[in-house]
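Novice: model this:
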Amino acid sequence: MEPIGHRRWAIADGYLPAWSHGPEPEMVSHESVNILNAGPTDARVELMLYFEDRPPAGPYRLTVPAMRTVHQRINDLDPPVPTNLGYACVITADVPVVVQHTRLDSRQAENALFSTLAAPG
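Specialist: Here you go, the predicted structure:
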């Protein structure tokens, strides 16, 4: 099979609310990068986060096994990502992958959920 995806992706709109409404952990406001590796080789992936008012954070490293997907919550990165602050994320991989960005905003009882493909670079 021919590789699917790209080796570099960007998410320009990131934001982690400081509070949530509803049961944890399911309804905690969060963002995630969802990475598909449809290829035959494990993908070594790095996330770099860029902020409005401070130096970049990262690289955050993870592995996406061959023929698998990983859904990485930004809230769960270590060291933690600051809340109530806009950020952007650049994702690089050593093999082609597909990246999707998802946000759940549960600051009120009427939740907002959106998902979009990241921009290939």
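Novice: From now on I want contacts and neighbour counts done on CA atoms only, so please keep to that.
Specialist: Noted.
Novice: Leaving out sequence neighbours, find the closest residue to Val99.
Specialist: Nearest non-adjacent residue to Val99, counting by CA to CA, 6 or more residues apart in numbering: Ile35, 4.7 Å away.
Novice: The one you found touches Pro65, doesn't it?
Specialist: No. Using CA atoms under 8 Å, Ile35 is not in contact with Pro65, being 10.2 Å away.
Novice: More neighbours: those two, which one.
Specialist: Ile35 (22 against 17; other CA atoms under 10 Å).
Novice: Quick one: residues contacting the more buried one.
Specialist: Neighbour list for Ile35: Val64, Thr69, Val70, His71, Val97, Val98, Val99, Gln100 [criterion: CA atoms under 8 Å, 6 or more residues apart in numbering].
Novice: in which helix or strand would I find it?
Specialist: strand 30-37 (DSSP states H and E).
Novice: So the residue nearest to Val99 versus Ile4, what's the distance?
Specialist: Per CA to CA, to the nearest Å, Ile35 is found 12 Å from Ile4.
Novice: And the strands in this protein, which stretches?
Specialist: 6-15, 30-37, 43-51, 57-64, 68-73, 86-105, 112-117, 119-120 (DSSP state E).
Novice: one more, for comparison:
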Amino acid sequence: MSATNLAKGHLLWYIPDGYIPPESSGQLESHESICVLNCNAEETQIYVTVFFEDRPPIERIEVKLEGRRTKHIRTSGLEKDGEHIPKGVPYAMEVESTLPVIVQYSRLDATQPANALMSVIGYPIS
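Specialist: Predicted structure coming up:
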């Protein structure tokens, strides 16, 4: 089977650790991003559900991603019906897609003079 016949990615991904620091130092602002790669020729719909420790989730925030493109979605910019992810609050995310995609999660921690960058692949569900 050639690589062109293989499914590239998954429809459902989980990111269990999210946290946007309330303060940053220096020139850069702390932030987190969901990085999504769509290898398909067609556009896909992405739906992000944000879970919290002490309140109901923000359900199915919709993001469109064109075919054969990548998108870096800042979690601080996710919003639905006036709700957004507040700074200084732990959260987790479910990322659904109408087509198989690859999901990576990145965090820039600029709370100290020495910045830290972390990036991991999300947890895919087959």
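Novice: picking up where we left off before, relative to Pro79 of the first structure, which of the strands of the first structure is closest?
Specialist: The closest of the strands of the first structure to Pro79 of the first structure is strand 57-64. By CA to CA, the value is 8.7 Å.
Novice: buried set for that closest one?
Specialist: Neighbour-count burial for strand 57-64 of the first structure flags Gly58, Val64 (criterion: 16 or more other CA atoms under 10 Å).
Novice: Give the full set of residues in contact with Asp109 of the second structure.
Specialist: Neighbours of Asp109 of the second structure in contact, by CA under 8 Å, 6+ apart: Pro21, Ser24, Glu29, Ser30, His31, Asn115, Ala116, Leu117.
Novice: quick one: which of those is nearest Gln45 of the second structure?
Specialist: The closest of the contacts of Asp109 of the second structure, once distances to Gln45 of the second structure are taken by CA to CA, is His31, at 23.2 Å.
Novice: ok, back up a step: joint contacts of Ile35 and Ile4 of the first structure?
Specialist: Common neighbours of Ile35 of the first structure and Ile4 (criterion: CA under 8 Å, 6+ apart): Val97, Val98.
Novice: which residues touch stretch 86-98 of the second structure?
Specialist: Outside of stretch 86-98 of the second structure, the residues within contact range by CA under 8 Å, 6+ apart are 10-22, 44-53, 76.
Novice: ugh, typo on my part, it should be stretch 66-79 of the second structure
Specialist: The set of residues external to stretch 66-79 of the second structure that reach it, using CA under 8 Å, 6+ apart, is 20, 31-44, 61, 65, 84-87.
Novice: Swap in 7 Å and give it another go.
Specialist: Contact partners of stretch 66-79 of the second structure, identified using CA atoms under 7 Å, 6 or more residues apart in numbering, comprise 32-44, 61, 65, 84-85.
Novice: Of the residues you listed, grab the buried ones for ChimeraX.
Specialist: In ChimeraX, a selection of the buried entries from the contacts of stretch 66-79 of the second structure looks like this (16+ other CA under 10 Å):
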select :32,33,34,35,36,37,38,39,40,43,44,61,65,85
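Novice: so how far is Asp54 of the second structure from the most centrally placed residue in the second structure?
Specialist: Nearest to the mean C-alpha position of the second structure, counting by CA atoms, centre = their mean, stands Ile34 at 2.4 Å. Distance, Ile34 of the second structure to Asp54 of the second structure, by CA to CA: 23 Å.
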